[in-house]
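> Sequence and computational prediction follow.
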Amino acid sequence: MTTSNATDPQQPGRFGPYGGSHLPPHLEAPMAEVAAAYESARQDPAFMDEYQVLLAKYVGRPSLLYRADRLTEHVGGARIYLKREDLNHTGSHKINHCLGEGLLARRMGKSKVIAETGAGQHGVALATAAALLGLECEIHMGAIDVAKQHPNVVRMELLGAKVVSVTTGGASLKEAVDSAFEVYAANADQYLFAIGSVVGPHPYPSMVRDFQSVVGREARAQFLAAEERLPDAAVACVGGGSNAMGLFSGFLEDPEVALYGVEPAGEGLETGRHAATMSKGTPGILHGMATRVLQDANGEPAAVHSIASGLDYPGVGPQHVFLNESGRARYVAVTDEQTLAAFTTLTRVEGIIPALESSHAVAYGMELARELGEEAAIVVNLSGRGDKDVDYVAEVLAARA
C-alpha cells in the first residue's frame, strides 16, 4: 500500500516543507501513539488482509469505472470516464479510510472513534465502520452543515453515532474539527481520532492517503483494460483532498497523465466567498500541519464558503501543496454556479445524481474534455452520490426559478 511521493523517512510526515506534526504538548504523545500503531499495522499482513477483505466483501470493491458516453456526446470532446466511488457502501469514497481507521482503533484497544464531518459522508462512513467493528462513535458537525445535510445526520444517528452540533465561529467544517480535537485531547486513552481527510498532524495525511490509494490503483488498471493506454488526465475535487489523493496516487509516476484538483470558487474568487485554498491561501499552520491556509488580516483561519459542505475548509492536505509547488498537479477552481450546472447535467444526461463535492470535478472535467478534443480520454473521480444534497439543491433551484 506504499505510494510514491511518500513522506521522507528522515522527517516523518513531511512533504517538502509541508506536513509534519505541529501540536500542543498534551497532544504529542497521543499522536505519536497513533503514528507508531499505524506503522506497525501497515506492515502486518494480517491487518492488511482483513482490510482488503472488508473492501471486497463489505464495501463492494472494485468500484466501477464507467464510460459516460452520453455526457461525452453532450460535452463534445474527450471521452469521459467516471470512477464510481458513489457506488460504494455508504455512498462515497470515505468508507475506504474509515474501515482502516476503525480497524486501527480496535488494534490499539480503543473503545471509541471520534471525528469531524462536513457533508456528513465521513460521519456516515465512520458510524458504519464503528457499528460493524463494535466501537462507539462520536461525530462533530457544524450547525450550518447539520441543517444542510439533515439526511446524513439521521443516518449517523440510526447507525448509533452521537452527533454533536457545533455552533461556534462559522459553525462549519473547521469548527467541527476544532471541537472534535478538544474532546479527543481530554479522552485520548479511550478514543482514536479518525480524521476524515489527508489533513492534520502526522500520520493522518499519509495514512488516509494510503487507505484511499485503492481508488487510484483500480482506476489505473481499469483504464488500461478499457483503452489499452493511460488517461490524458485525472480530475478530482479538493477540500482537504482525500478522494483526490486516492485517485492521484495511481498516476503519480506517470508524467503523461495530467492531474487536476478542483477547488470551490464559491461565489467567485474576487468576492472572498470561496474556499479555494490553493488559489488564495498562504503558508500557515492549521490543525497540526504546515500547509496553505486561507487567513484573515489577523493571521487566523478565514471564514470560507462553498455550496458543498465537504469542501468548506480553509486548509488543504499538505501533499497537495507539495504536488502543486513541484508542478506534478495543477489546481483550479469552479464556482457554485458551475457546480450546480454540472450537478444538473450529469443527473439529466446520465441518470447519475452526484454529490455537490463531486460536481466540482464534473464541472471542470466537462470543460477539460472540450479543451482536449475527441482523441483524448480522461478520468473524473465521482467521489460520492448526491442523495444527501437533493433537498438542498431543490430549494436553491426553486429560489432561483
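Yes, it's here. Because the structure is a prediction, the values reported are computed rather than measured.

> contacts, neighbours, all on C-alpha from now
Will do.

> and Pro314, what helix or strand is that in?
Following DSSP states H and E, there is no helix or strand that holds Pro314.

> Number of residues surrounding the closest residue to it other than its chain neighbours?
Spatial nearest neighbour of Pro314, chain neighbours left out: Leu294 (5.0 Å); criterion: CA to CA, 6 or more residues apart in numbering. When neighbours are counted by other CA atoms under 10 Å, Leu294 registers 27.

> next up, a second structure to put side by side with the first:
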Amino acid sequence: MSIAGYYGNYGGSFIPEILYPAFNELNHDFDKIKKDPVFWHEYCEMLAGFSGRPTPLTYANRLTDHFGKAKIYIKREDLNHSGAHKINNALGQGLLAKRMNKTRVIAETGAGQHGVATAIVAAKLGLQATIYMGREDMERQYANVFWMKRLGAEIVPVDYGSCTLKDAINAALRDWVSSFETTHYLLGTASGAHPFPEMVAFFQSIIGIEAKEQILRLEGRLPSHVYACVGGGSNALGIFQSFLPNREVELVGVEAGGKGQASGQHATRLAYGEGKPGIAQGYKTYFLQDNDGQMCDTYSIAAGLDYTGISPIFADLFEKGRVRFEAATDDEVIEALQLVMNQEGIIPALESTHAFAGAFKDIVNTSASDIYIINMSGRGDKDIFNIAEGLKDGEWKKFIGRKYKQYE
C-alpha cells in the first residue's frame, strides 16, 4: 500500500509543527484542483493564451545528418513566455494561490527563470511577489534579476552557505513560517515536502503530454530515448511522465558534472554515485552530503543545476532502474552548445545543454532506426555572460570593458 507523499522510500513531509496548518491547507486544496477538470481547462487555456502552448517538437535535421545515427527531435520549452518550462508550474501554482485566497507568493530561484516566471505570474494575477536568490546566482544571472525587479517583484539576496539554490530554499521556508496565512510558497522544483514534488510534476506534465502526441503524429511511433537535464527535476519529470508506462522508451536524466568527478566541483548526486539518502528541507532523497550529514557545496556552469538534492520521485525511479542518470561536464556542455548553435540556429540554456551533451555522448551507439527527443527546457539568452566566458570570447570581454568605462 502506497503512502501519500512517498515514492518508494523517498519523499515525505518532515516539517516543523508551525507549518502544519499551511501544508494541511495546501494538501486539501491541491487535492481538490487536481481532480477538477474545470481547473485543468482554465490552466490549459491560460497556457495557450498567455504562454503560447503547445510548444513545438522540432526535427533537428542538421544535427541528425551530422551524427548519421538516431533521428533527433527537440521539445522547445524555450518558446514559452519567459523562455523556459518554469512558467508551466508558476501559472498552475499561481491559479491555485488565487483559489486559496492568497495575496502574496514567495519563491526561490537559481538560474532566475523560475524567479522571472513567478514575477510574471504575480503581475498577471495581481499578487505580490518576493523572490529569494543566492548572491552567487544573482551575480551569474543578473539579467534575470533585472527583469524580476522591473516586473515588480522584491528580490532578497541570500548571503550565507554557498549562496546558491539550496540556501534560497531555506530562506523562502523561513519567510513562509511567519506569513503562510496570506502567502503561498511557489516552489519551483519537484522537491521539498509533500505535496510539492507531486504538485510541480502535475503542472509540468503538460510537456510530456504534448511531446507524446507530437511524436506519434510525426513518426507514428514512440521515441527510443528521451533526454532531459536534471537539477531538482521539474523539466525532466515534465517530459518523462507520459513515457513512464512505455518500458521500450529509455529515459535519461543528465546531471551537472561540473569540472569532473575527481575535482569535487560538481552537482551530480546519482550518476557519480556520490549522493547519499538523507533528510533535509522537508523531505527524504539523495543529497550530496559529508559523513556527518552536512550538505556539501555544489558547482555547475549552469546555475539551475547546482542543487544538492534531487526530486524524491527520481530517487525512486533511479533505484527501480526506470531512469538512467548520466553526467555532463562543463567542457562537454560548451562543446555541445557550440554544435547546436552552429547546426540548428538554436541557443539552448546551459541547463538544457546538459541534456544535449548527454545525448550526443550516447548517440554513437544508436542507428537510424532510433528516435531521440531532447527536452530543451530553456533558452540561452540569460546565459550570455557565462557562455562568453566558457567560449573564451575575447571580443565580448573587450565589449564589457568598454561598457564598464562608460559608467565610471
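Nice, I can see it. None of the values given here were measured: they were computed from a predicted structure.

> TM-score of the superposed pair?
TM-score for the superposed chains, counting by TM-score structural alignment, normalised by the length of structure 1: 0.96, backed by 393 aligned residues with a CA RMSD of 1.3 Å.

> returning to that earlier point: tell me which residues touch the aligned residue in structure 2 for the residue nearest to Pro314 of structure 1, please.
Superposed on structure 2 with TM-score structural alignment, Leu294 of structure 1 falls opposite Leu288. By CA atoms under 8 Å, 6 or more residues apart in numbering, the contact set of Leu288 of structure 2 is Ala267, Thr268, Arg269, Glu274, Gly275, Lys276, Met295, Cys296, Thr308, Gly309.

> switch to 6 Å and redo it
Leu288 of structure 2 makes contacts with Arg269, Gly275, Cys296, Thr308, as judged by CA atoms under 6 Å, 6 or more residues apart in numbering.

> What of Leu192 of structure 1?
Per CA under 6 Å, 6+ apart, neighbours of Leu192 of structure 1: Ala105, Val113.

> would you say it is within a strand?
Yes - counting by DSSP: H, G, I helix; E, B strand; the rest coil, Leu192 of structure 1 is part of a strand.

> I'd assumed Tyr185 was in contact with Ile106 of structure 2.
Yes - the criterion here is CA atoms under 6 Å, and Ile106 of structure 2 meets it with Tyr185 at 5.0 Å.

> hmm, who's touching the helix of greatest length in structure 1?
If you go by DSSP state H, structure 1 has its longest helix at helix 204-227. Defining contact as CA under 6 Å, 6+ apart, one finds that helix 204-227 of structure 1 is touched by Asn96, His97, Val198, Val199, Leu230, Met245, Gly246, Leu247, Ser249, Gly250.

> In structure 2, what range does that helix match?
Going by TM-score structural alignment: helix 204-227 of structure 1 matches residues 196-219.

> Buried residues of the matching stretch, list them for me.
Buried residues in stretch 196-219 of structure 2, counted by 16 or more other CA atoms under 10 Å: 196-212, 214-215.

> For the stretch 51-200 of structure 1, which segments count as helices?
69-75, 94-107, 121-133, 143-148, 150-158, 173-186 (DSSP state H, counting those that start in this stretch).

> among those, which is nearest Tyr364 of structure 1?
helix 69-75 (11.5 Å; CA to CA).

> That closest one vs structure 2, average distance?
Average distance, helix 69-75 of structure 1 versus aligned residues of structure 2 after superposition (mean CA distance after the TM-score superposition for structure 1): 1.4 Å.

> Where in structure 2 does that helix fall?
Going by TM-score structural alignment: helix 69-75 of structure 1 matches residues 61-67.

> Pull out the buried residues from that stretch.
So for stretch 61-67 of structure 2, counting by 16+ other CA under 10 Å, buried means Leu63, Thr64, Phe67.

> Help me confirm that the second one comes into contact with Lys71.
Yes - using CA under 6 Å, Thr64 of structure 2 makes contact with Lys71 at a distance of 5.4 Å.

> what touches both of these two?
With CA under 6 Å, 6+ apart as the test, Thr64 of structure 2 and Lys71 reach no residue in common.

> Check which element follows the longest strand seen in structure 2 along the chain.
As assigned by DSSP state E, the longest strand anywhere in structure 2 is strand 250-258. Moving toward the C-terminus from strand 250-258 of structure 2, the next helix or strand (DSSP H and E) is strand 276-280.
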